[in-house]
Each structure stands twice: as structure tokens, then as C-alpha cells.
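Student: predicted model and sequence below, questions to follow.
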Amino acid sequence: MSDRRTLGMGELEKIENRPFEKAPFARGAMAVNKKRGDIVVLTADLGKYTDVYPFRDAYPEHYYNVGMAEQALVTVAAGLSHAGMVAYCTTYGAFATRRAYDFLAIACAHGNANVKMFAGNPGLTTGYGGTHQAIEDLALMRAIPDMTVIDPCDAIEMAQVAEQAAEIEGTVYCRLLRGNVPVVFDETYRFELGKAKRFGTGTDIGFISTGFMTERCLDAVQALRAHGINASVLHVGTIKPFDAAGIAEFAQSVDKVVTAENHILIGGLTSLVTDALYRSGTLKPMLSIGIPDRFIECGSLPYLQTKYGLTAERVGQQVLAWLDAAAPVAAT
């Protein structure tokens, strides 16, 4: 079995020091359809690259490929939902949010349609450049009223979200982890909508992260111990509804805060954390790690993720540089 996680079309990133699972989304979707029998999965000609073929093979009468037309994907899904089905959609995040934004807002969220959009290639998980990198999707989706927005970390959480999504009222947007997805959490982990989860007790640094950046932050915590820095991680799997109270409580328990997201630093996790801390009257030194406000070039994933600071090693380096810059200068 390959030890590389599949990202874009044929793109592979080596998984080190962790087990992995293939196609956890399909596992969750099949599990919930086995229980309910009312799940349909639709894709916009990306079944192979969004890992829905296992579901198609198990439930061929519940599978639809609408072709390369995201607007049609969303409107057909909305129609099926009003006919009593729970519609799971898959495509790439850049296509779902940019091409079908109005359809998700009006045909789905405005009409309280039971549509669950699972969007692949979030942030810098593809090297295909600005046309394929969904780097602003969380900001766009959380701005839609009545929209639920989820950014899972690993295979465990991805499968659980896919299984639970049918029970979430209304329209859901979830970033899709596909291919060979690392297993970061253990089997005791339980995804809870709107609830952030803390890992560790360190108080020197408190990482607040979402999506695959939680994996990076957990690894950075281990590396920082060698420098005498004790840190903990708060994983924010749900962007909307947002656990503002949990974020404030966590920030109050640590000396400094670091936000980390696979998304531009506008309108995503960092913006939500800043707002939550302001509203709670919590003032902490804060470092923000994420994608800059620009379209990202094409390139290999190791190169891009390293350049833009999204690897575990670069997270640790940025924290150390920040702490060094903030350290008081001894009087001479």
C-alpha cells in the first residue's frame, strides 16, 4: 500500500510517522446510507478524484454524475433534497464556491435544502495554482446565512463528519480530505458540531488550528519541547457555528496564542479568533500562520507548503522566530 496521501489529480504527498486510511469520506457516506437509506451522492465529473466510487459501487442507484457543471450539481441536489433525499455533493472547492456560490446561497441555504457539499483541494493541497486552490472558501461559505462550515483534520474526523452530516439541519459545506488521508486522532475522538477540542496542557503557547494545520501544530508541539516550550493545541473542526466561548477560555489559559489555517488570513479562522477574543475582552500576544492575500503559483506541494509556512517544521520555525523577536533585550 502506498504511504503517500493523494491530493489533487495524481498528486501525492509522503505521509511520515503516521498511519493513513484511504477514502474515509466514502466510508462515512456508506455507513450513514446503510442506516438511513436516503443518501444520494452527486458529483460534477470528479467521482474518481473525490473518492466516491466506493459509494457508487455499493449503491449505484443512489449515485449521479451531472457532468462538468457545478451550478447543475447544486440545483439538482437541492431538488433531490426537496423530494426527500439527503444530497451529498462532491467537486473541488474552487469550483463549488466560485462557480456555484449563488446556487449554494439561494437554492440551498436560503431554501434550507438538505444539501451537503464536500469540497476537495482545500487551500494548498494542490499545486495547480489559483484556478484550483480553494484558499478563500471558508470566508465565502461562512458568510452565507444558515450555512454550516466544517474543516476536518484527519481520516477519523472526515469519516465521522460524512456520517453525521445527514443529521445536520440545512446546508453544509465541508472541506474534503481524500485519497490516502493520515490518521491523527485516535478512535476515542468524537467530532461534535460547534465544539473545539483541546489536546495537551502546555500553557506557554496555545495553538488554535483547523483542518490539516492541526496535524502540523501537534507535530510542532513535540518539536518545541526541545526548546523548553510547552504548548497545547485547540482543534477547531467547525468554522460555523463557531465555538467562540471555547476559544476565549482556551486563550485565557495560555500565555501566547498562535492561529494556524490552510486558508488566507482574511475571513477564516484567524478573523474568527480575533473577533472572539475581542468580544470576550481577552488580550493575548498572537501570531497568525496561514496563506497570504494573493493567488498562489503552481508548484510542487512540498515547495508550496514550505514556502508559505504550512509544514510542521515551518510552523515551529515561525513560532521560535516570533518568540525570539518578542524577547526583551538585556540592558548593556
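Tutor: Looks like it came in fine.
Student: drop to CA atoms for contacts and neighbour counts, all remaining ones
Tutor: Fine.
Student: hmm, Thr214 is touching Gly237, no?
Tutor: No: assessed by CA atoms under 8 Å, Thr214 is found out of contact with Gly237, at 9.2 Å.
Student: from Glu157, how far out is Cys174?
Tutor: 11 Å (CA to CA, to the nearest Å).
Student: hmm, I typed the wrong one, I wanted Ile150.
Tutor: Here Ile150 is placed at a distance of 10 Å from Glu157 (CA to CA).
Student: do Glu297 as well
Tutor: With CA to CA as the criterion, Glu297 and Glu157 are 30 Å apart.
Student: again, but for Arg198
Tutor: For Arg198, the distance to Glu157 equals 15 Å [CA to CA].
Student: name the SS class of Leu193, please.
Tutor: coil (DSSP: H, G, I helix; E, B strand; the rest coil).
Student: wait, what's in contact with it?
Tutor: Taking CA atoms under 8 Å, 6 or more residues apart in numbering, we find Leu193 in contact with Gly237, Thr238, Pro241.
Student: neighbouring contacts of the helix or strand where Ala251 lies?
Tutor: Assigned by DSSP states H and E, Ala251 falls within helix 244-252. Contacts to helix 244-252, defined as CA under 8 Å, 6+ apart, come from residues Lys195, Ala196, Gly206, Ile208, Leu234, Val257, Val273, Ala276, Leu277, Ser280, Thr282, Lys284.
Student: next up, a second structure to put side by side with the first:
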Amino acid sequence: MKTILSTKKETMRDALSKTILRLSEEDENVYVLDGDLATSTKVDIVANENPEKFLQMGIAEQNMMSVASGLATTGLQPWAFTFAAFLSKRAIDQIQVQIAQPNLNVKMVGGYSGLLTGLTGKTHQSLEDIAIFRTLANMVVLAPADSTEVEKVMEFAHQYDGPVYIRLARDAYPVIFSDDYQFELGKAVTLKEGSDVTIISTGTQTSRSLEAAEKLESEGISVAVVHMPSIKPLDKEAIVKAAESTGAIVTAEEHSIIGGLGSAVAETLVEEKPVPMVRVGVRDRNAESGPNEAMLQKYEISSDYVAAAVKKVLKKK
């Protein structure tokens, strides 16, 4: 495991592509359902190389999830792929009633999550999906930080019997984990030790949190970074331990500040170990389309804003 942010970058989509093809070839029960976005999510590799396992469902996400539900009742393992915005909002009724309530073995992968969706427009952004999915009983909610963890999370989901939502991003991110990394459901991963404050991050914000921590170290601030790939179930023990060891918490996510990781961590702290806390996420506002760096700055989730949050919470200790 690396404590210094790697300069090597890979896309989550590339890792997804290779992994889903392998799973579809190794397991006769695995089928890919595509919401007409296969070239964007890169599951078109299955259409090209294992076409009998690829089901094109068109731009009809509600129907796609109903089909996934039906396939799961026959013992198959459907994997549904579309953008996070469409899974979490357009098809949520079908997911709740036909998948989550009966606790069916359906895997849902939401690509293009968060702010940075490649200039596809604000209708294709998803800042609410973690909040929505974590309220559903029986639902597992995962947000990997890099391409290595994508593969590990998908392998876990393949073995897990029940509904799983996996949140992925579009662009390339630094490789944080080595190939021998093992994902554990409901477990956080300490990427960096520190004594003054703990940043608890998930998904894409973990690499930005590491970047912020490295900047702060040069200023004499000792920052621990805890990555939370499993948002539901949540590693409450790791949160309490962080609160006890550093006495101050910053959460970081490329998601609305309402209902996501920050809310989940705050719920744990207020019940178990109240300490000063600052949340980094998109405030109560709608986003817009634009270049990545401009978006990170405008919506206050860049590594600079994570670092500023650390300094803010330290003043509350």
C-alpha cells in the first residue's frame, strides 16, 4: 500500500472493462445489461468479445432494472451498467421495489459519477447517488478510489449474494493500491498515519485527500487519511478510532454534502464520539458543466479546499 500519491494514473473504466469481460467468461451466470452507453462505460468489450452475454437494453433504464430483477429470480447474476445519474434517479423505483426489497442478486454500476463527467452536461452529473442508495435496505454501496480497487470491488460483488451499487468515475486517477490489495466489505483503509486530524474520504476524493495531506505535512500539520470504499455497510469502528486518536475529522467526497459520506460519518460521531468535524462536498446547489479543474474549484472540493477544511477543523479542537 502506498502512502505517497502515485504519478501513475489509470481510468476506472479500463479496469471495469477487463474485469467484467473476465467475469462473463468465467461464470455462465453473469450477464451484462447496457443502457445504451457501452462505449462510454467501456462494457462494449463484452459486446465485441463475448456477445452472447451482452444484452442491449437501450435508453430505458427502468425497464433495464426490471429485466435485471427477472434474470436474478432465475439464478442468473445480472450486471447493469449506465451513468450514476440514471441509476439513482431515473430507475430508483424499480431498484427499490424489484431489487432491494426482495434482496435480489443484482449488481449495479454507476459510471460518470460526481462532477467530472467529461462535459456531458449537468443532467448527466450525479451528486445524490450515495445518499439515495444508502437509504435502501439490503443495499451495499461501494466507491473505489482507483483502478486496482475497482477490480477488487467487482470481484467481491461477484461473490456476494445480494444487491450491490458500485460508484465509478470517468477520468484517470492516481493508482493508490498495489495488486495484492484486498477489499473487505465494511472496512476502511488507513492510507496515511497522522496525529493532528483525520481526513475520511471515499471514491475520487481519496487521491485529492492524499494530495492535501502531503501539502499540509510540509506546513507541519500531521494528517491521517482513511479511505472509506464501503459506505454501506460503514466502518463505524474506524471512525470512532480516528476521532479518539486525532480528535478532529474532515470528510471528503465528490458528492452532495447532504446525505453522503459526510452525513454517514457525522451520524456515527454524534452517537459514538462527538468531535469537531468539517465536511468537504458540493454544497446545497445544482452543478453545471465545465472543465475539471474549474469545477473542482468552483464547487469547493479540490485538494486546496480539503486542506483548508483541515485548518478550519483544527481551530475547533
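Tutor: Received it, and whenever you're ready, just let me know what you need. Keep in mind it's a predicted model, so treat the numbers as computed, not measured.
Student: could I get the TM-score for this pair?
Tutor: Aligned and superposed, the two chains score 0.92 in TM-score terms (TM-score structural alignment, normalised by the length of structure 2); 311 aligned residues with a CA RMSD of 1.9 Å.
Student: Provide the aligned range in structure 2 for the helix holding Ala251 of structure 1.
Tutor: The aligned range for helix 244-252 of structure 1 in structure 2 is 236-244, by TM-score structural alignment.
Student: what comes up buried for that stretch?
Tutor: Of all the residues in stretch 236-244 of structure 2, those buried under the rule 16 or more other CA atoms under 10 Å are Lys236, Ala238, Ile239, Val240, Ala242, Ala243.
Student: which one of those residues is nearest to His158 of structure 2?
Tutor: Distance ranking of those against His158 of structure 2, using CA to CA, places Lys236 first at 24.7 Å.
Student: helices of the stretch 101-250 of structure 1, residue ranges please.
Tutor: All helices of the stretch 101-250 of structure 1, identified by DSSP state H, counting those that start in this stretch, fall at 101-102, 137-142, 155-164, 213-225, 244-252.
Student: nearest to Phe25 of structure 1, of these?
Tutor: helix 155-164 (5.1 Å).
Student: ok, average deviation of the closest one from structure 2?
Tutor: Taken over the aligned residues, the distance from helix 155-164 of structure 1 to structure 2 averages 1.1 Å (mean CA distance after the TM-score superposition for structure 1).
Student: need the residues that contact that helix.
Tutor: Under CA under 8 Å, 6+ apart, the answer for helix 155-164 of structure 1 is 20-21, 24-29, 31-32, 152, 176-177, 181-187, 189-191.
Student: tell me how far it lies from the chain's centre.
Tutor: A distance of 12 Å separates the C-alpha centroid of helix 155-164 of structure 1 from that of its chain, computed with CA atoms, centre = their mean, to the nearest Å.
Student: looking at structure 2, which residue ends up farthest from its center?
Tutor: In structure 2, the greatest distance from the average C-alpha position (CA atoms, centre = their mean) is reached by Gly220, at 30.5 Å.
Student: mind checking what that one lines up with in structure 1?
Tutor: Correspondence of Gly220 of structure 2 to structure 1, assessed by TM-score structural alignment: Gly228.
Student: work out which residue lies at the spatial centre of structure 2.
Tutor: Centroid-nearest residue in structure 2: Ala143, 2.0 Å away (criterion: CA atoms, centre = their mean).
Student: what residue in structure 1 is paired with that residue?
Tutor: In structure 1, the residue matched to Ala143 of structure 2 (TM-score structural alignment) is Asp151.
Student: strands along the stretch 201-332 of structure 1, start to end?
Tutor: 205-209, 231-235, 238-240, 256-264, 286-291 (DSSP state E, counting those that start in this stretch).
Student: in a markdown table: these, plus distance to Tyr88 of structure 1.
Tutor: What follows is these, written out as a markdown table (distance: least, CA to CA, whole Å):
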| stretch | distance to Tyr88 of structure 1 |
| --- | --- |
| strand 205-209 | 26 |
| strand 231-235 | 25 |
| strand 238-240 | 18 |
| strand 256-264 | 23 |
| strand 286-291 | 28 |
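Student: tell me which of the ones you listed sits nearest to Arg56 of structure 1.
Tutor: strand 238-240 (27.7 Å).
Student: buried residues, stretch 49-57 of structure 1. List them.
Tutor: Within stretch 49-57 of structure 1, the residues scored as buried using 16+ other CA under 10 Å are Tyr49, Thr50, Asp51, Val52, Tyr53, Pro54, Phe55, Arg56.
Student: who's in contact with the spatially closest residue to the last one that is not a sequence neighbour?
Tutor: The one in question is Arg56 of structure 1. Closest residue to Arg56 of structure 1 apart from its sequence neighbours, by CA to CA, 6 or more residues apart in numbering: Tyr63 at 5.5 Å. Contacts here follow CA under 8 Å, 6+ apart; on that basis Tyr63 of structure 1 touches Val40, Val41, Leu42, Phe55, Arg56.
Student: tell me the one among these nearest to Thr131 of structure 1.
Tutor: Closest approach to Thr131 of structure 1 among the contacts of Tyr63 of structure 1 (CA to CA): Leu42, at 22.1 Å.
Student: how many neighbours does the equivalent of the closest one over in structure 2 have?
Tutor: Mapped onto structure 2 by TM-score structural alignment, Leu42 of structure 1 lines up with Leu33. Per other CA atoms under 10 Å, the neighbour tally for Leu33 of structure 2 reads 25.
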